[in-house]
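A.B. asks: With the sequence up front, the predicted model follows.
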Amino acid sequence: MRASRLVSLLLLLQARGRMTAQELSAALEVSVRTVYRDVESLGAAGVPVYADRGPAGGYRLLDGYRTRLTGLTADEAEALFLAGMPGPAAELGLGTVLAGAELKLLAALPADLGGRAARARHRFHLDAPGWFRHAEPTPHLAALADAVWRERMVEIRYRRWKTPREVTRRLAPLGVVLKAGRWYLVAQPGDGEPRAYRIASVLELTVLAETFTRPDDFDLAAFWDAWTRRYEESVYRATATVRLTEAALELMPFVFPPAMARMARAAAGPVDNAGWRYTAVPIESVRHGHIELLKLGADVEVLAPAALREAFTATARAMADRYQITPDRPVAPDRSAD
């Protein structure tokens, strides 16, 4: 274990340059004291590791020093090929690049590792979009990804849900994210903090000649994690109080958006004597709650708000009238066997 950690420390310094003991500690998931001991061990073994003092200091390798100790283990080779995503790479315009890189890697690996790595691709497959969803058209994705890579400013005409529906924005593109089969652009407008834009809603794109300086402290993964949490919390502006059956509670994850189902199930109380459970269902609006809760049919009863209960009452009356059997509206013959 310690030998593997020493190799990892050496490769981190080789790949990233100067790193502080705290940064190495976080990357290797060990204590700072352990980093000190490992650095001393590398130095004793003849590796030219130097410590720079001061606020901008840290550990670094002697300029020009490189190690050839970069061989892959069998597990690492398999994991590397599992990380390849042919579909998303093709959407980004990198399909042929990825295929070429894989061929070169396979050619460079020893025969036994190459065989194991190739088998991983044949046994595991990533299908990013959710069920019953087709891939969104994203004609500007490759150009946006290129602008992110080259740090070029862009101007987009964008369609959003609120008025005015179409707006023009001048942005510094910081990254692209694939979430449940949907591509998003993370970009910084001139007037504020980074935001997320759905790439399928980009109507027009102009990549500008002007470049921008990427913020040194911007972490795409950390931004996305925080942004998705804020989005899920902010989108549900109201709550519906309902009583429902156990069957409806079990059905929620299959018919509701994930955050909505998760919060409603977490708030559910115990079963009462009549077999009902009471819970609070987060909703965006009365209209949204009406559409979503109708999916549970007669296994749910809305208790509040009053406007949502009235909407259900009107729907129930309209459906009862629609399906009422009268002499002038007989049941249509069943022709399924014809």
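C.D. replies: Good, I have the coordinates. Numbers count the residues shown, from 1 in each chain.

A.B. asks: For the rest of this, base every contact and every neighbour count on C-alpha atoms.
C.D. replies: Will do.

A.B. asks: Number of residues surrounding residue 31?
C.D. replies: By other C-alpha atoms under 10 Å, 13 other residues sit near residue 31.

A.B. asks: hang on, isn't it packed against residue 23?
C.D. replies: No: counting by C-alpha atoms under 8 Å, residue 23 is not a contact partner of residue 31; they are 10.5 Å apart.

A.B. asks: Tell me where the stretch 101-250 of the chain has strands.
C.D. replies: Here the stretch 101-250 of the chain has its strands, by DSSP state E, counting those that start in this stretch, at 152-159, 166-179, 182-189, 195-198, 202-211, 238-244.

A.B. asks: Spatially, and excluding backbone neighbours, which residue is closest to the residue nearest the centre of the chain.
C.D. replies: In the chain, the residue lying closest to the centroid (C-alpha atoms, centre = their mean) is residue 179, at 3.7 Å. Closest residue to residue 179 apart from its sequence neighbours, by C-alpha to C-alpha, 6 or more residues apart in numbering: residue 128 at 7.9 Å.

A.B. asks: Next, the contact list for that neighbour, please.
C.D. replies: 179, 180, 181 (C-alpha atoms under 8 Å, 6 or more residues apart in numbering).

A.B. asks: before we go on, here's another structure to hold up against the first:
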Amino acid sequence: MSAERLLSLLLMLQTRGRMSARAIAGELGVSVRTAYRDLTRLQAAGVPVRAEPGPGGGYQLLDGYRTRLTGMSEGEARALFFAGLPGPAADLGLSAEVTAARLKLLAALPAGLREAAARTAAVFHLDAPGWYRAPEPTPHLSLFVDAVLTRRAVDVRYRRWRAPHEVRRRLHPYGLVLKSGTWYLVAASESRIATYRVTQVLDAAVCDDHFDQPQDFDLAAHWTSYLKDFQSRRFTGTATIRLSPHGRRRLPDNLPPEVVRAVASTATAVGEDGWVEAVIPIESTDHACGELLRLGVDVEVVAPAELRRAMTAVVGVLARTYGAR
């Protein structure tokens, strides 16, 4: 039995409320049987853990019970400062709150931990947007933060890539995700959960209608599943290309990592000048044409014929444009 694990179990029940034995076991990294034993030991130690049977049941502390154990290790103190990274906090309208919380935390820590936490905060900085792109304006982000926390519906006018390009929907916001400097809203609409890019929201208004979020919804797990599904649908075909040695060196800075990996695994030499031939995944003819043109004379499309014709057409227009002058 681990006293540290029992303390983690106690704090988990205190902060999350009712949890099933299976969920507890998953969080603690133990078997369900061990989770049951730990719950029994907490009860034997006088902690008022109550069991609720049936569907939707689980274990929870009696209302009003709170532990006064607030000890914090050096690693935990440092980790807490990572949660208060100023960029995302400012986007969410929580800059002042984060600053105040950090000051209170520093004041509450012993001198040694206070110095270690302050050093950690001073030497790590998050700059979420990628190179060569400015942060996207998110005028509706604070509205979505409020809707997520208060469980209120939001009416939006949204711009999407497929027709009809503008749609109106009533959303039940479940959470917000920051991905490579871009904010996404995960929300339910018409009995399905979808992802919306916050910058594509044209208008938004919080409603008086409240909603209940499913108890088993896990934002991190949903996002992981969404990314996996997105990647499986992203590439719809393949293309055979030839690359010069210079083109291979430029590849990581100009094309997605999936293309870079495909070239590394399928490249075969053609001729004695260092050129190679490889098969790469593509999203569509138009998208692949724009991506590959970044490599200029260091790439040649061999197949499919449709993509080769598209490249020829664009290069022909460029030749006529610059030749005329």
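C.D. replies: Arrived safely. What you are looking at is a predicted structure, and each value in this text was computed from that prediction instead of being measured.

A.B. asks: After superposition, what is the TM-score?
C.D. replies: Their TM-score after superposition, calculated using TM-score structural alignment, normalised by the length of the second structure, is reported as 0.88; 324 aligned residues with a C-alpha RMSD of 2.7 Å.

A.B. asks: Could you report the distance from residue 237 of the first structure to residue 305 of the first structure?
C.D. replies: 13 Å (C-alpha to C-alpha, to the nearest Å).

A.B. asks: list the contacts for the closest residue to residue 193 of the second structure other than its chain neighbours?
C.D. replies: Spatially, and ignoring its direct neighbours in sequence, residue 193 of the second structure is nearest to residue 187 (5.5 Å; C-alpha to C-alpha, 6+ apart). Going by C-alpha under 8 Å, 6+ apart, residue 187 of the second structure touches 171, 172, 173, 174, 175, 193, 194, 195, 196.

A.B. asks: Could you do residue 136 of the second structure as well?
C.D. replies: 181, 182, 199.

A.B. asks: quick one: what's aligned to it in the first structure?
C.D. replies: When the first structure is aligned by TM-score structural alignment, the residue opposite residue 136 of the second structure is residue 136.

A.B. asks: Residue 164 of the second structure too?
C.D. replies: By TM-score structural alignment, residue 164 of the second structure lines up with residue 164.

A.B. asks: what number of residues lie near its match?
C.D. replies: 8.

A.B. asks: Now render the contacts of residue 187 of the second structure as JSON lines, adding neighbour count and distance to residue 254 of the second structure.
C.D. replies: Below are the contacts of residue 187 of the second structure laid out as JSON lines (neighbours: other C-alpha atoms under 10 Å; distance: C-alpha to C-alpha, whole Å):
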{"residue": "171", "neighbour count": "24", "distance to residue 254 of the second structure": "36"}
{"residue": "172", "neighbour count": "26", "distance to residue 254 of the second structure": "37"}
{"residue": "173", "neighbour count": "27", "distance to residue 254 of the second structure": "35"}
{"residue": "174", "neighbour count": "25", "distance to residue 254 of the second structure": "34"}
{"residue": "175", "neighbour count": "18", "distance to residue 254 of the second structure": "32"}
{"residue": "193", "neighbour count": "14", "distance to residue 254 of the second structure": "33"}
{"residue": "194", "neighbour count": "15", "distance to residue 254 of the second structure": "29"}
{"residue": "195", "neighbour count": "16", "distance to residue 254 of the second structure": "26"}
{"residue": "196", "neighbour count": "16", "distance to residue 254 of the second structure": "26"}
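
A.B. asks: For residue 142 of the second structure, see how far away the residue lying closest to residue 195 of the second structure once chain neighbours are set aside is.
C.D. replies: Setting aside the residues directly before and after it, residue 195 of the second structure is nearest to residue 186 in space (C-alpha to C-alpha, 6+ apart), at 4.6 Å. According to C-alpha to C-alpha, residue 186 of the second structure stands 15 Å off from residue 142 of the second structure.

A.B. asks: And the two? Which one has more around it.
C.D. replies: residue 186 (23 against 15).

A.B. asks: List the buried residues of stretch 302-320 of the second structure.
C.D. replies: In terms of neighbour count (16 or more other C-alpha atoms under 10 Å), stretch 302-320 of the second structure has its buried residues at 307, 308, 310, 311.

A.B. asks: counterpart of the residue nearest to residue 195 of the second structure in the first structure?
C.D. replies: Per TM-score structural alignment, residue 186 of the second structure is aligned with residue 186.

A.B. asks: Wait, its match touches residue 195, no?
C.D. replies: Yes: between residue 186 of the first structure and residue 195 there is a contact under C-alpha under 8 Å: 5.6 Å.
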